[in-house]
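Engineer: the amino acid sequence is not available; the structure is as follows:
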């Protein structure tokens, strides 16, 4: 059974709460694609197996639930532990963590809101929010707002496209691939710059 079949069975068995469970799992395990689950929820709604409003509201609730679990994981990890771990990672400095922390403190709420609409990052943004102990009520509000926009767009696309709902996966999947490629390129540049600085320092 492939992933789409599993999600279809889940939604046919549990209805909109099944869609919420699928999206909560997608938040916890980013390789699970929301670009499959959400349009499929829209298609299922179009088949009359759940209402369109239920699909949107339940998947948004699932997004918030998954984000909260990652938030609490970040809170349990804590700032001091992150700094200690960073100090043990080759080529990573504690100052890198400090700079990231300063950026997140300046842009945290915007990062949470807009991050919910960026493939891959939409799951990961909850962890630094927890590490920094962002106030819970605003975190939930911004997570819900961003998730509502993202979920509604993809569910409506699946609902309107009907049997062609899988086209959404192709286009949004391309965006996900682009994000991953950019992240990989950034990581390579970071390592190259650090190694270059290390060689320069060792020659002095």
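Structural biologist: Everything's here; your move. Everything numeric in this text was worked out from a predicted model, so none of it was measured.

Engineer: going forward, measure contacts between C-alpha atoms and count neighbours the same way
Structural biologist: Will do.

Engineer: tell me which residues in stretch 169-176 are buried?
Structural biologist: The neighbour-count check on stretch 169-176 (16 or more other Cα atoms under 10 Å) flags 169, 172, 173, 176 as buried.

Engineer: where's the nearest residue to the second one once chain neighbours are set aside relative to residue 73, distance?
Structural biologist: Spelled out, it's residue 172. Spatial nearest neighbour of residue 172, chain neighbours left out: residue 35 (6.1 Å); criterion: Cα to Cα, 6 or more residues apart in numbering. Computed as Cα to Cα, to the nearest Å, the residue 35 to residue 73 distance reads 25 Å.

Engineer: same check on residue 129?
Structural biologist: Distance from residue 129 to residue 73, counting by Cα to Cα: 10 Å.

Engineer: of those two, who's got more company?
Structural biologist: Using other Cα atoms under 10 Å as the criterion, residue 129 and residue 73 rank with residue 129 on top: 27 against 16.

Engineer: this is the other structure I want to compare:
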């Protein structure tokens, strides 16, 4: 199959809807690859032969993030912290006691700033809205941090990938393939180390949770 022809067959509106939908559902609290979808769409927008507009991609992501987080906030406020207990039993890989405890600790430490910076952190990107609602965060403050974080994350990511895509060809002309491979490897190692650090923190908090549960029993 001709990949170029396939990309040309995708309507720009469909790209915007997919970006907004996936980012929105992820922000609602359902684990989806919102960042991957956003980056892919931004790369498409950097291809001048395609009709996908980077502004449209960024706006779709901002709207999806803001609306999804607000719906998640409403759900969290309605059902409270017991909601996470039920989700943890059903989806322990995403809503286990360690995940929730780590997110709650970050909320307690950062306050409303956790909503803003949570847009850039995979764990908080999923839990920020529902957890802010469950913790009864003041909604106007939540909304301000939510929208500003969405603009910085979606707009910044789209702009970065868009300009990187346009510069990629010129960059490749000036540097060797070895330099590209080294840059990619360094990025992957950094991502793995960050994930492992988060996983260790989650595991420690889960052990602490179960110790407390055994003591209480």
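Structural biologist: That came through, no problem. Predicted model, so just to flag it, every value in this text is computed and none were measured.

Engineer: and which of the buried residues of stretch 169-176 of structure 1 is nearest residue 103 of structure 1?
Structural biologist: Lowest distance from residue 103 of structure 1 to these (Cα to Cα) belongs to residue 176, with 23.4 Å.

Engineer: got a list of what the alignment partner in structure 2 of residue 75 of structure 1 touches?
Structural biologist: Counting by TM-score structural alignment, residue 75 of structure 1 lines up with residue 77 in structure 2. Contact analysis of residue 77 of structure 2 by Cα atoms under 8 Å, 6 or more residues apart in numbering lists 130, 132, 133, 134, 135, 136.

Engineer: of the residues you listed, closest to residue 99 of structure 2?
Structural biologist: Ranking those by separation from residue 99 of structure 2, with Cα to Cα as the measure, puts residue 130 on top at 13.2 Å.

Engineer: what's the burial count for the closest one?
Structural biologist: When neighbours are defined as other Cα under 10 Å, residue 130 of structure 2 has 30 of them.

Engineer: quick one: what helix or strand has it in it?
Structural biologist: Assigned by DSSP states H and E, residue 130 of structure 2 falls within helix 122-134.

Engineer: whichever helix or strand comes after that helix maps to which residues in structure 1?
Structural biologist: Remark: after helix 122-134 of structure 2, the chain's next helix or strand is helix 139-150, criterion DSSP H and E. Using TM-score structural alignment, helix 139-150 of structure 2 lines up with residues 136-147 of structure 1.

Engineer: by how much does the matching stretch deviate from structure 2 on average?
Structural biologist: By mean Cα distance after the TM-score superposition for structure 1, the fitted stretch 136-147 of structure 1 averages 1.4 Å away from its aligned residues in structure 2.

Engineer: what does that stretch rub up against?
Structural biologist: Contacts of stretch 136-147 of structure 1 (Cα under 8 Å, 6+ apart): 60-61, 63-64, 67-68, 109, 112-117, 129.

Engineer: same check, this time on stretch 76-96 of structure 1
Structural biologist: Identification of contacts with stretch 76-96 of structure 1 by Cα under 8 Å, 6+ apart yields 97, 130, 131, 132, 191, 194, 195.

Engineer: Serialize these to CSV and add fields for neighbour count and distance to residue 156 of structure 1.
Structural biologist: Below are these laid out as CSV (neighbours: other Cα atoms under 10 Å; distance: Cα to Cα, whole Å):
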residue, neighbour count, distance to residue 156 of structure 1
97, 16, 39
130, 25, 31
131, 22, 34
132, 17, 34
191, 15, 41
194, 15, 45
195, 13, 47
